[in-house]
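Asker: Sequence and predicted model, in that order:
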Amino acid sequence: MFSGKTEELIRRMRQVQIARQHCRIFTPRLDTRYTSSQVASHSGARLEAVPVSSIKEVIAGAEGVQVIAIDELHFLEDRPEEIVAGCQELADRGLRVLVAGLDQNYRAEPFPAMAQLMALAEQVDKLYAICVRCGAYATRSQRLIDGHPAPANAPTIVVGGLDLYEARCRACYEVAV
């Protein structure tokens, strides 16, 4: 959270547009924090996007393009192996596939699809936020409920921003119990 993932995705897709490559950006329907038909960074950068719920919709919408981008991949509703297979299928077709998403949930456990894609990808850039407590690189998303760490049995996916999450380093992160 708050590491600039969407900002970087937008920057790269603007380069693709400057190069006049046919491209399409997809955003999960579940993510309605800013708008449903755009990817939007916390700093306000935006690009038009196609809202989807599944990797199958991404595959169906990838006809006639050279580059696709998927923001907040961890919000897709498919099983991890379906997401990975779908991204592999697109890459095997010769498309350049850019994805942005969290590698860990609020329990500091890997999102399985992201972990697998990071292992299979030709290039991985891991971005870091800054810990709100000490200023170190933040590698964790601390979910908060009424200012306290969320319990381990809370739902894994809850869309939110500064109202629900804080970027924290390993030392400042409080393990969900």
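Answerer: Here it is on my side, so go on.
Asker: rest of the way, CA atoms for contacts and neighbours
Answerer: Fine.
Asker: In this protein, what residue spans correspond to helices?
Answerer: 5-18, 55-60, 80-92, 112-120 (DSSP state H).
Asker: another one to put next to it:
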Amino acid sequence: RSNGISSKFIPDRIYETNLIDHPLDIFKLDLSCHIIAFDEAQFFSDSLFDTVKKLISQNYHVIVCGLDKNFRAEGFNDMPDIIKSADEKLHLKAICEINDCDYEATLTQRLINNLPAKYGSPTVLIERENISERYEARCEKCYQMEYPFDKNIPKLVL
């Protein structure tokens, strides 16, 4: 982790950053700025949405970057609520990493020892010895998940 970010457009310039572990830690900092950005926001706790709302109410411009879905293709922590309430959205997509597939990838495939992770495995894994964990961008066609339920059956019917 570094205390600065750089731009490929201005390579000699390092912009100051403050690293925090919990969204509410932002209020412990000297916020003498106009723009606050959260990167890898999917890893923050469920209080990120409330923190963002509070910052906006205090007239800060807030930028939130992160994955919208976890490896199960479900909303990742507060990201769905943040996306729904955003004034502007920029949804970036990758290209599927499976050979000979060039579809847009909107999903993240977690591989453990080169096999798709099970649905019930933890949302965030801490590195462990003898386990190879990696992630790939996948399209809906190439994404693999064994759901413990029929995903096509609605979970809630009104």
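Answerer: Nice, I can see it. All values derive from a computational prediction rather than experimental measurement.
Asker: Would you give the TM-score for this superposition?
Answerer: Overlay of the two chains. TM-score (TM-score structural alignment, normalised by the length of structure 2): 0.76; 136 aligned residues with a C-alpha RMSD of 2.5 Å.
Asker: returning to what we had before: any idea which of the helices of structure 1 gets closest to A69 of structure 1?
Answerer: With C-alpha to C-alpha as the measure, helix 5-18 is the member of the helices of structure 1 nearest A69 of structure 1 (7.5 Å).
Asker: Tell me the buried residues in the closest one?
Answerer: 5-10, 13, 16 (16 or more other C-alpha atoms under 10 Å).
Asker: circling back: could the helices of structure 1 be laid out in a markdown table, adding distance to C134 of structure 1?
Answerer: A markdown table is the format used below for the helices of structure 1 (distance: least, C-alpha to C-alpha, whole Å):
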| stretch | distance to C134 of structure 1 |
| --- | --- |
| helix 5-18 | 21 |
| helix 55-60 | 38 |
| helix 80-92 | 34 |
| helix 112-120 | 27 |
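Asker: Excluding chain neighbours, give the residue nearest to the spatially most central residue of structure 2 in space.
Answerer: Ranked by distance to the mean C-alpha position of structure 2 (C-alpha atoms, centre = their mean), the top residue is L67 at 2.6 Å. Leaving aside its chain neighbours, L67 of structure 2 sits nearest to Q42 (5.9 Å; criterion: C-alpha to C-alpha, 6 or more residues apart in numbering).
Asker: So what does A167 of structure 1 match up with in structure 2?
Answerer: In structure 2, the residue matched to A167 of structure 1 (TM-score structural alignment) is A137.
Asker: Now for its match: which residues touch it?
Answerer: Contacts for A137 of structure 2 (C-alpha atoms under 8 Å, 6 or more residues apart in numbering) come out as 94-97, 105-109.
Asker: Share the number of residues neighbouring A85 of structure 1, please.
Answerer: Neighbourhood size, A85 of structure 1 [other C-alpha atoms under 10 Å]: 14.
Asker: do the same with R138 of structure 2
Answerer: Neighbours around R138 of structure 2, by other C-alpha under 10 Å: 25.
Asker: and it, what does it touch?
Answerer: 95-98, 104-109.
Asker: same question, K56 of structure 1
Answerer: G86.
Asker: Out of the buried residues of helix 5-18 of structure 1, which is nearest to I70 of structure 1?
Answerer: Among these, L9 lies closest to I70 of structure 1 (C-alpha to C-alpha), at 8.6 Å.
Asker: If anything else comes up later, I'll come back, but that's it for now.
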